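Chemist: Model the structure of this input:
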Amino acid sequence: MATYTITDLAREFDITPRAIRFYEDQGLLSPTREGPSGRNRVYTARERTQLKLTLRGKRLGLSLSDIKSLVDMYRSPKDTEAQLQSFLVVLARHRASLEQQREDIEVMLAEISAHEDKSRRLLALHTKAGQTA
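Modeler: Just a heads-up that it's a prediction; the model follows:
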């Protein structure tokens, strides 16, 4: 069975070991411990996949609690249909949030454009007034 060190995973996913330890603290990963005083973390292919799911969720902008729910679903493949339904709920909620953010951004961009246009007109009037004086 393939195993990985924290350095292996950090290198593979281009993240810091500290980030991996953070995900472990959040209950998203649970490597075994080996060596003196259990100092060395050993990750299995399953933990590697859980890290991959965590990073995918992060890339999608999901909250840590939503990511944890997804990782927990992966850990317990009891009822795939219920898990997929739950995942669809998480995605729908996140989509709604992103669509609201997009609407807010579009409103702000329209306001910025209006201020830019007004500023350019005022600047042109000011420049024109200075040339005729």
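Chemist: From here on, just use CA atoms for contacts and neighbour counts.
Modeler: Fine.
Chemist: Counting by contacts, list what the longest helix anywhere in the chain packs against.
Modeler: In the chain, with assignment by DSSP state H, the single longest helix is helix 80-132. The elements that helix 80-132 packs onto, with contact taken as 3 or more Cα pairs under 8 Å, 6 or more residues apart in numbering; DSSP states H and E, are helix 64-75.
Chemist: and the helix it packs on with helix 80-132, angle?
Modeler: Here helix 64-75 runs at an angle of 150 degrees relative to helix 80-132 (axes from the mean of the first three to the mean of the last three Cα atoms, to 10 degrees).
Chemist: Can you tell me which helices and strands helix 64-75 packs against?
Modeler: Contact partners of helix 64-75 among helices and strands, from 3+ Cα pairs under 8 Å, 6+ apart: helix 45-60, helix 80-132.
Chemist: can you list contacts of it?
Modeler: Outside helix 64-75, the residues within contact range by Cα atoms under 8 Å, 6 or more residues apart in numbering are 27-28, 50, 53-54, 57-58, 83, 87, 90.
Chemist: to compare against the first, here's another:
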Amino acid sequence: MNKLRTTLLLGAIGFAGIAGNTTGAHAQRLTAMQASKFFQACQSRGGQTVCDAYISGLSDGVTLSESSVGKGADGKPLVVPAICVPPTPGAALRSKVLGWLSSHTDRLKGDVGPAVHDALLDLYPCHAGAGK
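Modeler: Coordinates of the predicted model:
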């Protein structure tokens, strides 16, 4: 389980660094873990804490990437947040993400980072005037 835990945590950290890069100028590394393996780990008693940490880390990474871009001369953020996750306990967030993955089984064949990112994007979209 230590190898899985390390892979998930490093994946969250790695994804955080690329979340704000939309230019495509540089190739970026994504965790090569398949979403189906992540899904299975999240359903096991021993994997739930790591699963919660990965989802929270990915959410935090997106938030920090978007906020690190800064503000324009008018004081407004240069990037409009895409994902607005309210304060949510890890178990509740995990439940929502796993529910989304259960409804989008085609995404289980791909990499975990984009699948969880898309789940958060669908589940917690920002609305005009909403902030993180």
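Chemist: tm score of chain vs chain?
Modeler: Once the chains are laid over each other, their TM-score by TM-score structural alignment, normalised by the length of structure 2 reads 0.26; 48 aligned residues with a Cα RMSD of 3.4 Å.
Chemist: circling back to that earlier point, and the longest helix of structure 1, how far out from the chain's middle?
Modeler: In terms of Cα atoms, centre = their mean, to the nearest Å, the centre of helix 80-132 of structure 1 is set 21 Å apart from its chain centre.
Chemist: Which residues are in contact with the residue nearest in space to the middle of structure 1?
Modeler: Taking Cα atoms, centre = their mean as the criterion, Lys58 is the residue nearest the geometric centre of structure 1, at 2.1 Å. For Lys58 of structure 1, the contacting residues are 64, 67, by Cα under 8 Å, 6+ apart.
Chemist: gap between it and Met73 of structure 1?
Modeler: Summarising the geometry, the distance separating Lys58 of structure 1 from Met73 of structure 1, computed by Cα to Cα, to the nearest Å, is 16 Å.
Chemist: Skipping adjacent residues, who's closest to Val97 of structure 2 in space?
Modeler: Excluding its sequence neighbours, the residue lying closest to Val97 of structure 2 (Cα to Cα, 6 or more residues apart in numbering) is Ala119, at 5.9 Å.
Chemist: can you check Thr32 of structure 1 too?
Modeler: In space, Thr32 of structure 1 is closest to Val42, 5.3 Å off (Cα to Cα, 6+ apart).
Chemist: Let me know whether that neighbour touches Tyr4 as I believe.
Modeler: Yes - using Cα atoms under 8 Å, Val42 of structure 1 is in contact with Tyr4, at 5.9 Å.
Chemist: longest helix in structure 2, by residue count?
Modeler: In structure 2, with assignment by DSSP H, the single longest helix is helix 48-68.
Chemist: packing partners for that helix?
Modeler: Taking 3+ Cα pairs under 8 Å, 6+ apart as contact, the helices and strands that helix 48-68 of structure 2 lies on are helix 2-18, helix 35-43, helix 90-103, helix 112-123.
Chemist: Isn't Ala10 of structure 1 up against Ile20?
Modeler: Yes - with contacts defined as Cα under 8 Å, Ala10 of structure 1 counts as touching Ile20 at a distance of 7.3 Å.
Chemist: Touching, Ala12 of structure 2 and Gly57? I think so.
Modeler: Yes - judged on Cα under 8 Å, Ala12 of structure 2 makes contact with Gly57 at a distance of 5.2 Å.
Chemist: Which one's more surrounded, these two?
Modeler: Applying other Cα atoms under 10 Å to Ala12 of structure 2 and Gly57 shows that Ala12 carries more neighbours, namely 24 against 21.
Chemist: Who are the contact partners of the more buried one?
Modeler: With contacts taken as Cα under 8 Å, 6+ apart, Ala12 of structure 2 has the following neighbours: 54-55, 57-58, 61, 113.
Chemist: a markdown table for these, including distance to Ala16 of structure 2?
Modeler: As requested, the contacts of Ala12 of structure 2 are arranged in a markdown table below (distance: Cα to Cα, whole Å):
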| residue | distance to Ala16 of structure 2 |
| --- | --- |
| Tyr54 | 10 |
| Ile55 | 11 |
| Gly57 | 7 |
| Leu58 | 6 |
| Gly61 | 4 |
| Gly113 | 10 |
